[in-house]
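*Asks:* sharing a sequence plus its predicted fold:
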Amino acid sequence: MIEREIIHTTPASKRIFDVLQDIVQFVVVFVRIILELFVSLVQTFLPKHQKDVSGETILITGTGHGIGRELALHYASLGSTVVCVDIDEKNNQQTVQKAKRLNLGNVHGFSCDVSKRDEVMALADRVKAEVGPISVLVNNVGIMPTHPILQQSAEEIQRVFDVNVFSQFWTIQAFLGHMQEKNRGHIISLSSIAGLVGIANLVPYCATKFAVRGLMESLHAEIREGPHKNLIKTTTIFPYMTNTGLCKHPKVKFPSILGLLDPKQVARRIVEAHRSDVMEVTIPSCLLYINNWTRLLPDHCGLMLKDYIDSGVESDLI
């Protein structure tokens, strides 16, 4: 009789213990979150520490013009070894020459169509042989056809995914091993404000930029669970419309507040985010908070705010 009582009561006591254990773990997590919020609040009022990047070998895609070119110049000015990659060999060489004239860091140029996996894998071997393993990868390259979805050709949609999304898969697969060899590294990928908010005339582009966000978030989770946790960092950048030529017909209601950004300003903020080990940042930074808080509101509230801001792009077929 006593043995039967023990058999029946043991599962119940174990369930109670498991529940109590879950409650304790939740309280611990809750307290840690509160402490982290307090630390983050304090840090907003303190000068931000930025790590030295002068010893880094930094590979940047899409350096032929725009943000990519400005990134190459900025990193070279900090003494980094910069590897410039673009399909446009002529413009890429101009970037290399401008960066070399700074006389502060070694600069190398390579031509590659990063949308093609075989070319990226061959590039990785060349860079490793001629420059050495890289420690920082900046996935900057992107294209942006701008017209309604029914006027987007199959070839355009395929190409925008090849360049904006699949190129990032290929470069990560090609160069993550370099970082694992060094036992440190940083992967920086450019998404877009269009990777947080859907915008008319940019359906395929928005889809690719949302995909980049998912890629980077899951990559960060995978790295955290591996042997290089805290040694290989990730940063996702969400810039507002930038004056690089991609936005052919921008629509801006408040140009003094939300006008097109200067590529130099964007590059500077990207480098700051990298050096501060920030995981996600919008440019301007306030847009991330506005988006996150708006998502908590009913759908119509978000749409009303979006209509009020009324920024985006007109069709480039007009």
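*Replies:* Cool, the structure landed. Numbering: from 1, shown residues only.

*Asks:* can we go C-alpha only for contacts and neighbour counts from here?
*Replies:* Will do.

*Asks:* and the host helix or strand of residue 213, what does it pack onto?
*Replies:* Using DSSP states H and E, the element containing residue 213 is helix 203-224. Applying 3 or more CA pairs under 8 Å, 6 or more residues apart in numbering; DSSP states H and E, one finds that helix 203-224 contacts helix 154-161, strand 185-190, strand 232-239.

*Asks:* kindly recompute the last result at 6 Å.
*Replies:* Other helices and strands packing on helix 203-224, by 3 or more CA pairs under 6 Å, 6 or more residues apart in numbering; DSSP states H and E, are absent; none qualifies.

*Asks:* how far off strand 185-190 does it point, in degrees?
*Replies:* 160 degrees (axes from the mean of the first three to the mean of the last three CA atoms, to 10 degrees).

*Asks:* just how off-centre is helix 203-224 within its chain?
*Replies:* How far helix 203-224 lies from its chain's middle: 8 Å, per CA atoms, centre = their mean, to the nearest Å.

*Asks:* show residues contacting that helix.
*Replies:* 144, 161, 165, 191, 194-195, 229 (CA atoms under 6 Å, 6 or more residues apart in numbering).

*Asks:* can you pull out the strands in the stretch 1-150 of the chain?
*Replies:* Along the stretch 1-150 of the chain, the stretches classed as strands by DSSP state E, counting those that start in this stretch are 57-61, 81-86, 107-111, 136-139.

*Asks:* on that earlier part again, list the buried residues for the helix holding residue 213?
*Replies:* 203-213, 215-217, 220, 223 (16 or more other CA atoms under 10 Å).

*Asks:* would you list the strands of the stretch 1-150 of the chain in CSV and tack on distance to residue 307 and mean neighbour count?
*Replies:* Output for the strands of the stretch 1-150 of the chain, formatted as CSV (distance: least, CA to CA, whole Å; neighbours: other CA atoms under 10 Å):
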stretch, distance to residue 307, mean neighbour count
strand 57-61, 34, 26
strand 81-86, 37, 26
strand 107-111, 42, 21
strand 136-139, 31, 25
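
*Asks:* putting a second one here so we can go through both:
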Amino acid sequence: MNIFLEILLLLLTFIYSYLEAFVKLFIPLKRKSVSGEIVLITGAGHGIGRITATLFAKLESVLVLWDINKNGVDETARECRKLGAKVYAYVVDCSKREEIYATAAKVKEEVGDVNILINNAGIVFCADLLTLQDSQIQKIFEVNILAHFWTTRAFLPSMITNNHGHIVTVASSAGVIGVPFLVDYCATKFAAFGYHKSLTAELSAIKKPGIKTTCLCPVFVNTGFVKNPSTSFLPERALKALNKFLDVKFDAKVQCIDKDK
């Protein structure tokens, strides 16, 4: 496409997006109730997972919290119970498929059918491609993307039966633009973004409009794996538009924390 047409299309996208946001200030969309819905959150022991759990607790959802860190998931559970939520906490290693399937079966028996699945668990290693260990590359794919397949395969059947549910994929801004020294992480988040798009298309193809999907692409945040993150690019809405229509450079700096030390 001609570069001038691309820029024009970008400007029109900006204008439409801001007009849409302006209208919603005065005519907000009606939020659906999640009261009583069973919400499963992976990686709920800290960071985005913990914040998400507390938000759903305030909305009176039934929470199923998964994390590999027992102290972390128990702390999140305590916070959510203080808010009046009914909470079930499980220690799960999302890099292990059989452990995911076994715990999913336990959840179905002890809690019921999961209505909202939030695939949030993730890990990150900050190193150049040649410094990364083979085991680290395998591990990050197991947690950041393969676990999405196993959790969805475990809980999607009941959603299909009821034509009701919501699957949330927590990807990253690093899932749309590559970042140096995060080749493994970016690859998994690109995969997560593609997984979301394909799953959404598949649910449409099998005519299950009652099952919704959402993909989140946050910038780097303090989650326990990174320290003092900073980015130097445009706001996220502008980033998405620029990435779609132009060749954009992404500059991000993160300081990783070795969780094994």
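*Replies:* In hand now; what should we look at? The structure displayed is predicted, hence computed values, not measured ones.

*Asks:* one step back: so how far does the helix holding residue 213 of structure 1 sit from its counterpart in structure 2?
*Replies:* Superposing on structure 2 and averaging over aligned pairs (mean CA distance after the TM-score superposition for structure 1), helix 203-224 of structure 1 comes out at 0.3 Å.

*Asks:* would you check the span in structure 2 matched by that helix?
*Replies:* Mapped onto structure 2 using TM-score structural alignment, helix 203-224 of structure 1 covers residues 183-204.

*Asks:* ditto for stretch 114-130 of structure 1
*Replies:* Mapping stretch 114-130 of structure 1 onto structure 2 (TM-score structural alignment) gives residues 94-110.

*Asks:* I would like the residues contacting that stretch, please.
*Replies:* Contacts with stretch 94-110 of structure 2, where a contact means CA under 6 Å, 6+ apart, come from 142-143, 147.

*Asks:* do that again at 7 Å, thanks
*Replies:* Residues from elsewhere that reach stretch 94-110 of structure 2 (CA atoms under 7 Å, 6 or more residues apart in numbering): 92-93, 139, 142-143, 147, 150-151, 154.

*Asks:* near residue 3 of structure 1, how many other residues are there?
*Replies:* Residues within reach of residue 3 of structure 1, counting by other CA atoms under 10 Å, total 7.

*Asks:* what sits against the spatially most central residue of structure 1?
*Replies:* With distances taken as CA atoms, centre = their mean, the residue of structure 1 nearest its centroid is residue 236 (2.1 Å). Neighbouring residues of residue 236 of structure 1 by CA under 7 Å, 6+ apart: 188-191, 213, 216, 279-281.

*Asks:* ok, of those, which one's closest to residue 312 of structure 1?
*Replies:* residue 191 (15.9 Å; CA to CA).

*Asks:* on that earlier part again, would you reformat the contacts of helix 203-224 of structure 1 as a markdown table and include distance to residue 313 of structure 1 and neighbour count?
*Replies:* Formatted as a markdown table, the contacts of helix 203-224 of structure 1 follow (distance: CA to CA, whole Å; neighbours: other CA atoms under 10 Å):
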| residue | distance to residue 313 of structure 1 | neighbour count |
| --- | --- | --- |
| 144 | 11 | 22 |
| 161 | 19 | 20 |
| 165 | 21 | 24 |
| 191 | 17 | 29 |
| 194 | 11 | 22 |
| 195 | 15 | 22 |
| 229 | 40 | 15 |
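
*Asks:* so which of these belong to helices?
*Replies:* Counting by DSSP state H, the contacts of helix 203-224 of structure 1 place residue 161 in helices.

*Asks:* follow-up on the earlier one: pick out whichever of the contacts of stretch 94-110 of structure 2 sits closest to residue 229 of structure 2.
*Replies:* Closest approach to residue 229 of structure 2 among these (CA to CA): residue 143, at 21.5 Å.

*Asks:* could you look up the SS state of that closest one?
*Replies:* helix (DSSP: H, G, I helix; E, B strand; the rest coil).

*Asks:* what does it align to in structure 1?
*Replies:* Using TM-score structural alignment, residue 143 of structure 2 sits opposite residue 163 in structure 1.

*Asks:* and the gap between that match and residue 24 of structure 1?
*Replies:* Distance, residue 163 of structure 1 to residue 24 of structure 1, by CA to CA, to the nearest Å: 47 Å.
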